[in-house]
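Chemist: structure for this input, please:
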Amino acid sequence: MPLIGDPVVPEPVTEQVEDVEAVLPPIPVEVPPHVQEVHPPARRSIRERRPAISSDYEVYLGESDYDVGHIVDPVTFKIAVSGHQNDLWWDAMKDEMESMRLNKVWELVELPEGCRPIGSKWVFKTKKDSKDKVERFKARLVAKGFTQREGIDYHETFSPVSSKDSFRVIMALVAHYDLGLHQMDVKTTFLNDDLAEEVYMVQPEGFKSGHSEQLVCKLNKSLYGLKQASKQWYLKFDEIVTSFGFEENKVDCCIYLKISGSRFIFLILYVDDILLASSDLALLHECKQFLSKHFDMKDLGEASFVLGIEIIRDRSHYTLSLSQKAYIERILERFSMLGCKHGDVPVLKDDRLSLSQCPKNDIERERMKDIPYASAVGSLMYAQVCTRPDIAFAVGLLGRYQSNPGPNH
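Modeler: I've put the predicted structure just below:
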């Protein structure tokens, strides 16, 4: 892999411009004329080779994907309860179990003959704010959905989320029409959905019932990690909000609009994060009350930080800025690039990557160990899709080389 040059140290974006897709055209591969050799060359396909970034490429952001800080969270239950922050993690797990109890997620039963329970696991996450400060400790009970069997434990699975293009369009409307912009968080997203299939799960580690350890959890509601969890949550949410008068966008199914006379309100859904943009504060609060009535919601007030993106508003000048400064500083730290130099253009149009730029000695190879190529490109790609379309050409160049390393790209 070629060495990654000094990237641009980003500044907060002050104006939003149209996204630039780093979609690369297919690379045709021609079959060389037949040449007789003692050892015939490997057969090469005459089909078109597709680039890594396809035309329908879309980033689906997991909760931990944008928070790549230096804090190392526990990866197992034993590590969490034996570390110096064990009290904090125990409290977080108790909160999660209380949510399970209140939502009646499961009931303890004898495992029916012929059935196989799926496993469960604790996932720990240190939540941070836009200033990179620790906000809270979160423990989530996750089902080991990878052991589910299609047609038995689930039938269909999908996870629609609003696109970054839609997000930027709504932000432009918010700035232009001076809309009120608030944020809400669904505390127990997947616990709101009834489960159609019969699914059994082993009892959570550390919280097994003393007198009934042989029993298993018969899931009444969806749980994080189940293959059908995202689908069930989306269908439930769509049913509820459409009953309130919201209409789903035909292009982006996670964008909703409600019009009431001369008033209107947009709702943007990204799994468990909800943005509300309204021309009328009374309608906005009415919508908040409706959502809180049907789901366990956390009102975060005026939106300032969502999905790792900081929202900076100056309502007196009708401006709105989107910045990923904290995120980009964390990925620079992660890939040992905090000391890199500033530059107006990260790569020139005629620049090419080639095998000649790959590490040639032990020193260069040792340096590249600190920069996993695919992870670095993926991190840059998320920044490009969200707020930095100006680096689309450079990221596309890196992605193209990654998909097909060759003599000259």
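Chemist: can we go C-alpha only for contacts and neighbour counts from here?
Modeler: Will do.
Chemist: got the contact list for the helix or strand harbouring residue 78?
Modeler: Per DSSP states H and E, residue 78 falls inside helix 77-82. For helix 77-82, the surrounding residues in contact (C-alpha atoms under 8 Å, 6 or more residues apart in numbering) are 74, 86, 87, 89, 90, 121, 122, 205, 206.
Chemist: biggest separation within those residues, which pair?
Modeler: 87 and 121 (18.7 Å; C-alpha to C-alpha).
Chemist: of those two, who's got more company?
Modeler: residue 121 (18 against 13; other C-alpha atoms under 10 Å).
Chemist: the residue nearest to the more buried one when sequence neighbours are not counted and residue 197: what is the separation?
Modeler: Excluding the flanking residues, the one nearest residue 121 by C-alpha to C-alpha, 6 or more residues apart in numbering is residue 142, at 5.2 Å. Distance check for residue 142 against residue 197: by C-alpha to C-alpha, to the nearest Å, it reads 17 Å.
Chemist: in this structure, which spans are strands?
Modeler: 106-109, 120-128, 134-143, 180-186, 200-201, 216-219, 247-248, 255-260, 263-270, 273-278, 297-302, 305-306, 309-314, 319-323 (DSSP state E).
Chemist: another for comparison:
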Amino acid sequence: MCVSRFDETVFPFHKISSSPSLNQPPVHSQSSNPAWLSTLLYFHPCSVPSILGAPPCSNTTPDTLVPHIPVSMPSTALARKKQVLLTTTAPDYLHTEPPSFAIARHIPQWHDAMASEFAALQRQSTWSLVPPSPDQHVIGCHWVFKLKRNPDGSVARYKARLVAKGNHQMPGIDFDETFSPVVKPATVRLMLSIAAQHQWSLRQLDVSNAFLHGSLKECVYMRQPPGFVDTASPSHVCFLHKSIYGLRQAPRAWFEKFSSHLLTIGFIASQADPSLFSHCGTRK
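Modeler: Have a look, this model is predicted:
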């Protein structure tokens, strides 16, 4: 059994009258302040009574103010520093690709690369200039620059490629089918294993400007290349006869061109992998 020590019939403070001093805030002496309050008072500009109920202290201004004087560099020294910074951070576009045609056209090596690419496109009769008409959907083009390097990292040649803005093409107007098969990794491993088993020699080839050999079935109109606008017909547009890089149907056009040529010379397409062609015959 538990008995409470509280007696409900006895109230020792019942007869004590309330004192007016109870309504007043208690007065604490400065010596009885706890340690944490003394720490606060040490950093606070007010005194102890002001925190415990006394009127707030007035803000006082220091007798002396230290003015803030900005330190600036002379204009000549600042200009010299900017010039040195620009000189050290300016990229060398003879050893890196320029980001735009506006920069590349002022560099002879890149300008020659663009001229060489434009001449190759002209030799292949990639397009013909036609007057524009309202029913044409004309897309833009831009130059893309690439450095070809030797195995030791030195620059081998400067390559400029004219790329169409395929993101401006519209389906059903200037492109239809875009799918182009890619060789399967299992096909490559199988071919290598068979060649190793029979001790066959392997050869590979790289078709220069492969996408430029594909023929187009759609009517594609493109603006003239930047920097190579025909002075006699500056407002004319390029009616593309062959594919160029950047077109949505460029990979498919190249595959159709290459596969049709292999079939005409006796190769047989595999039904398991459309990218695999075999030729069973005498060596020529």
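Chemist: now compute the TM-score of the two chains, please.
Modeler: The TM-score (TM-score structural alignment, normalised by the length of the second structure) is 0.62; 190 aligned residues with a C-alpha RMSD of 1.8 Å.
Chemist: contact partners for the aligned partner of the residue nearest to residue 121 of the first structure in the second structure?
Modeler: Alignment note (TM-score structural alignment): residue 142 of the first structure maps to residue 163 of the second structure. Shown in contact with residue 163 of the second structure (C-alpha under 8 Å, 6+ apart): 141, 142, 143, 144, 244, 245, 246, 247.
Chemist: could you redo the last one with a cut-off of 10 Å?
Modeler: 140, 141, 142, 143, 144, 225, 244, 245, 246, 247 (C-alpha atoms under 10 Å, 6 or more residues apart in numbering).
Chemist: the first one matches what in the first structure?
Modeler: In the superposition onto the first structure, residue 140 of the second structure corresponds to residue 119 when matched by TM-score structural alignment.
Chemist: from residue 97 of the first structure, how far out is its match?
Modeler: 16 Å.
Chemist: over to residue 205 of the first structure?
Modeler: Residue 205 of the first structure is 11 Å from residue 97 of the first structure, by C-alpha to C-alpha.
Chemist: with residue 368 of the first structure instead?
Modeler: Taken as C-alpha to C-alpha, the span from residue 368 of the first structure to residue 97 of the first structure is 43 Å.
Chemist: alignment lookup: residue 232 of the first structure to the second structure.
Modeler: Matched to the second structure by TM-score structural alignment, residue 232 of the first structure sits across from residue 253.
Chemist: nearest spatial neighbour of its match, skipping sequence neighbours?
Modeler: residue 214 (4.7 Å).
Chemist: and residue 397 of the first structure, how far from residue 81 of the first structure?
Modeler: 45 Å.
Chemist: let me fix that: residue 395 of the first structure
Modeler: 41 Å.
Chemist: burial count for the residue lying closest to residue 111 of the second structure once chain neighbours are set aside?
Modeler: Counting by C-alpha to C-alpha, 6+ apart, the nearest residue to residue 111 of the second structure once its immediate chain neighbours are dropped is residue 105, at 5.2 Å. Neighbour count of residue 105 of the second structure, defined by other C-alpha under 10 Å: 16.
Chemist: ok, now which ones touch residue 200 of the second structure?
Modeler: 192, 194.
Chemist: cool, and the one 10 residues further on?
Modeler: Contacts were defined as C-alpha under 10 Å, 6+ apart; by that measure residue 210 of the second structure touches 243, 244, 245, 250, 251, 254, 255, 257, 258.
Chemist: go again using 8 Å as the cut-off
Modeler: By C-alpha under 8 Å, 6+ apart, the residues touching residue 210 of the second structure are residue 254.
Chemist: how close does the counterpart of residue 201 of the second structure in the first structure get to residue 400 of the first structure?
Modeler: Using TM-score structural alignment as the criterion, residue 201 of the second structure maps onto residue 180 of the first structure. Look at residue 180 of the first structure and residue 400 of the first structure: by C-alpha to C-alpha, they are 41 Å apart.
Chemist: next one: residue 133 of the first structure
Modeler: Counting by C-alpha to C-alpha, the gap from residue 133 of the first structure to residue 400 of the first structure is 36 Å.
Chemist: which residues does stretch 239-252 of the second structure contact?
Modeler: 125-130, 161-166, 169, 175-180, 211-216, 219-222, 253-254.
Chemist: end-to-end on it?
Modeler: 19 Å.
Chemist: so what's residue 89 of the first structure up against?
Modeler: Going by C-alpha under 8 Å, 6+ apart, the list of residues near residue 89 of the first structure reads 80, 81, 124, 137, 138, 139.
Chemist: revised request: answer the last question for residue 162 of the first structure.
Modeler: Neighbours of residue 162 of the first structure in contact, by C-alpha under 8 Å, 6+ apart: 252, 253, 254, 255, 268, 269, 270.
Chemist: which of those residues still touch in the second structure?
Modeler: Cross-checking the contacts of residue 162 of the first structure against the second structure gives 252, 253, 254, 255 as conserved contacts, using both residues aligned by TM-score structural alignment, their matches' C-alpha atoms under 8 Å.
Chemist: any idea how far residue 120 of the second structure is from residue 278 of the second structure?
Modeler: 32 Å.
Chemist: got it, and residue 212 of the second structure?
Modeler: 10 Å.
Chemist: residue 280 of the second structure too?
Modeler: 36 Å.
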